[in-house]
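J.: sequence unknown, structure follows:
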């Protein structure tokens, strides 16, 4: 089994697409006005409007901007450089500037416009680098 994608359900599709395009440097593929994807080398971040819930059983299946348990994580080449690039434009979304975590990653923590936690990280200790090698 392989994790292929994570989908965020939102009432503000274009706002979230813009945020994640800015954070990742990727361009989203918009399949419809209600659904887009940002593809990385290893997985996809999908963004769907609340209107897409009708295909999954209705509005009660998911509620936008209600997540308080999941962190969406992106490994980046240089989190400090990315922080310097995004610090002004995303200042209101930054929760924690780059910080060395006990498990060896330098992490920048953001909250997206819907309140979802986003961790941008770079492995920096030999053990963390080895973990993500290959």
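T.: Arrived safely, thanks for sending. Worth saying up front: this structure is predicted, and the values here are computed from it rather than measured.

J.: all contacts plus neighbour counts: C-alpha atoms, from now on.
T.: Noted.

J.: Grab the longest helix from the protein for me.
T.: Longest helix in the chain by number of residues (criterion: DSSP state H): helix 13-24.

J.: Quick one: residues in contact with it.
T.: 10, 26-28, 34-36, 38, 47-49, 86, 112-114 (C-alpha atoms under 8 Å, 6 or more residues apart in numbering).

J.: How about stretch 31-48?
T.: Counting by C-alpha under 8 Å, 6+ apart, 3-10, 13, 16-17, 21, 26-30, 49-52 sit against stretch 31-48.

J.: likewise stretch 60-74?
T.: In contact with stretch 60-74 (C-alpha under 8 Å, 6+ apart) are residues 8-11, 50, 53, 114-121.

J.: Can you name the two of those that sit furthest apart?
T.: 53 and 121 (31.3 Å; C-alpha to C-alpha).

J.: who has more neighbours, those two?
T.: Remark: of residue 53 and residue 121, residue 121 carries more neighbours, 25 against 16, as counted by other C-alpha atoms under 10 Å.

J.: Just the buried subset of the contacts of stretch 60-74, please.
T.: 8-11, 50, 53, 114, 116-121 (16 or more other C-alpha atoms under 10 Å).

J.: Need those in TSV (columns: secondary structure and distance to residue 59).
T.: TSV is the format used below for the buried ones among the contacts of stretch 60-74 (DSSP: H, G, I helix; E, B strand; the rest coil; distance: C-alpha to C-alpha, whole Å):
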residue	secondary structure	distance to residue 59
8	strand	14
9	strand	11
10	strand	12
11	coil	12
50	helix	7
53	helix	6
114	coil	17
116	coil	19
117	strand	23
118	strand	25
119	strand	28
120	strand	31
121	strand	34
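
J.: take the one below as the second:
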């Protein structure tokens, strides 16, 4: 079994797609007005509108902009450069500037327009580098 994607439900697909296109530099594929995917080498961030909830059992299945438990994480070559590149764009939604974590990653945390927590991280300890060997894309 392999994790393929995480889906974020939103009231504004266009706004989230534009946000993730900007911060990742990866162009999302917009299949319909209600569904898009940002595909990376290892997993996909799916973005679905609240209208898609009818396909999954109704509006009560999920609530847009209500997440306070999950973190959407992207591995990156140089989190400090990403911070410099995005600091102005993200100035009002930065949670934590690049910080070295005890488990060997350097992490930069911010929130997307719906309030979802996003982590850009770079492995920096020998153990973390080994753990993520081959998982960093060429982007």
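T.: It's in. Model, not experiment: these values are computed from the prediction.

J.: Next secondary structure after the longest helix of the first structure?
T.: strand 29-32 (DSSP states H and E).

J.: so how far does that following strand sit from its counterpart in the second structure?
T.: Following the fit onto the second structure, the mean deviation recorded for strand 29-32 of the first structure is 0.3 Å by mean C-alpha distance after the TM-score superposition for the first structure.

J.: which residue numbers in the second structure go with that strand?
T.: The aligned range for strand 29-32 of the first structure in the second structure is 29-32, by TM-score structural alignment.

J.: For the first structure, which segments count as strands?
T.: 5-10, 29-32, 35-39, 44-49, 71-75, 94-100, 105-111, 117-123 (DSSP state E).

J.: Settle this for me: residue 80 of the first structure is touching residue 98, isn't it.
T.: Yes: Residue 80 of the first structure lies in contact with residue 98 (C-alpha atoms under 8 Å); the separation is 6.3 Å.

J.: quick one, which of those two is more surrounded?
T.: residue 98 (22 against 19).

J.: where's residue 35 of the first structure relative to residue 96 of the first structure, distance?
T.: As judged by C-alpha to C-alpha, to the nearest Å, residue 35 of the first structure and residue 96 of the first structure stand 30 Å apart.

J.: Look at those two and report which has more neighbours.
T.: Neighbours of residue 35 of the first structure and residue 96, each counted by other C-alpha under 10 Å, are more numerous for residue 35; the result is 22 against 12.

J.: what residues are up against residue 30 of the first structure?
T.: 36-37 are the contacts of residue 30 of the first structure under C-alpha under 8 Å, 6+ apart.

J.: quick one: it from residue 48 of the first structure, how far?
T.: If you go by C-alpha to C-alpha, the gap between residue 30 of the first structure and residue 48 of the first structure works out to 10 Å.

J.: ditto for residue 54 of the first structure
T.: Between residue 54 of the first structure and residue 48 of the first structure the distance is 11 Å, computed by C-alpha to C-alpha.

J.: got it, and residue 11 of the first structure?
T.: Distance from residue 11 of the first structure to residue 48 of the first structure, by C-alpha to C-alpha: 9 Å.

J.: Then residue 133 of the first structure?
T.: Taking C-alpha to C-alpha, one finds residue 133 of the first structure at 32 Å from residue 48 of the first structure.

J.: still on that earlier bit, with distance to residue 63 of the first structure as added columns, please give the contacts of stretch 60-74 of the first structure in JSON lines.
T.: Putting the contacts of stretch 60-74 of the first structure into JSON lines (distance: C-alpha to C-alpha, whole Å) gives the following:
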{"residue": "8", "distance to residue 63 of the first structure": "10"}
{"residue": "9", "distance to residue 63 of the first structure": "7"}
{"residue": "10", "distance to residue 63 of the first structure": "8"}
{"residue": "11", "distance to residue 63 of the first structure": "9"}
{"residue": "50", "distance to residue 63 of the first structure": "8"}
{"residue": "53", "distance to residue 63 of the first structure": "9"}
{"residue": "114", "distance to residue 63 of the first structure": "11"}
{"residue": "115", "distance to residue 63 of the first structure": "12"}
{"residue": "116", "distance to residue 63 of the first structure": "12"}
{"residue": "117", "distance to residue 63 of the first structure": "16"}
{"residue": "118", "distance to residue 63 of the first structure": "18"}
{"residue": "119", "distance to residue 63 of the first structure": "22"}
{"residue": "120", "distance to residue 63 of the first structure": "25"}
{"residue": "121", "distance to residue 63 of the first structure": "28"}
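
J.: All set, thanks.
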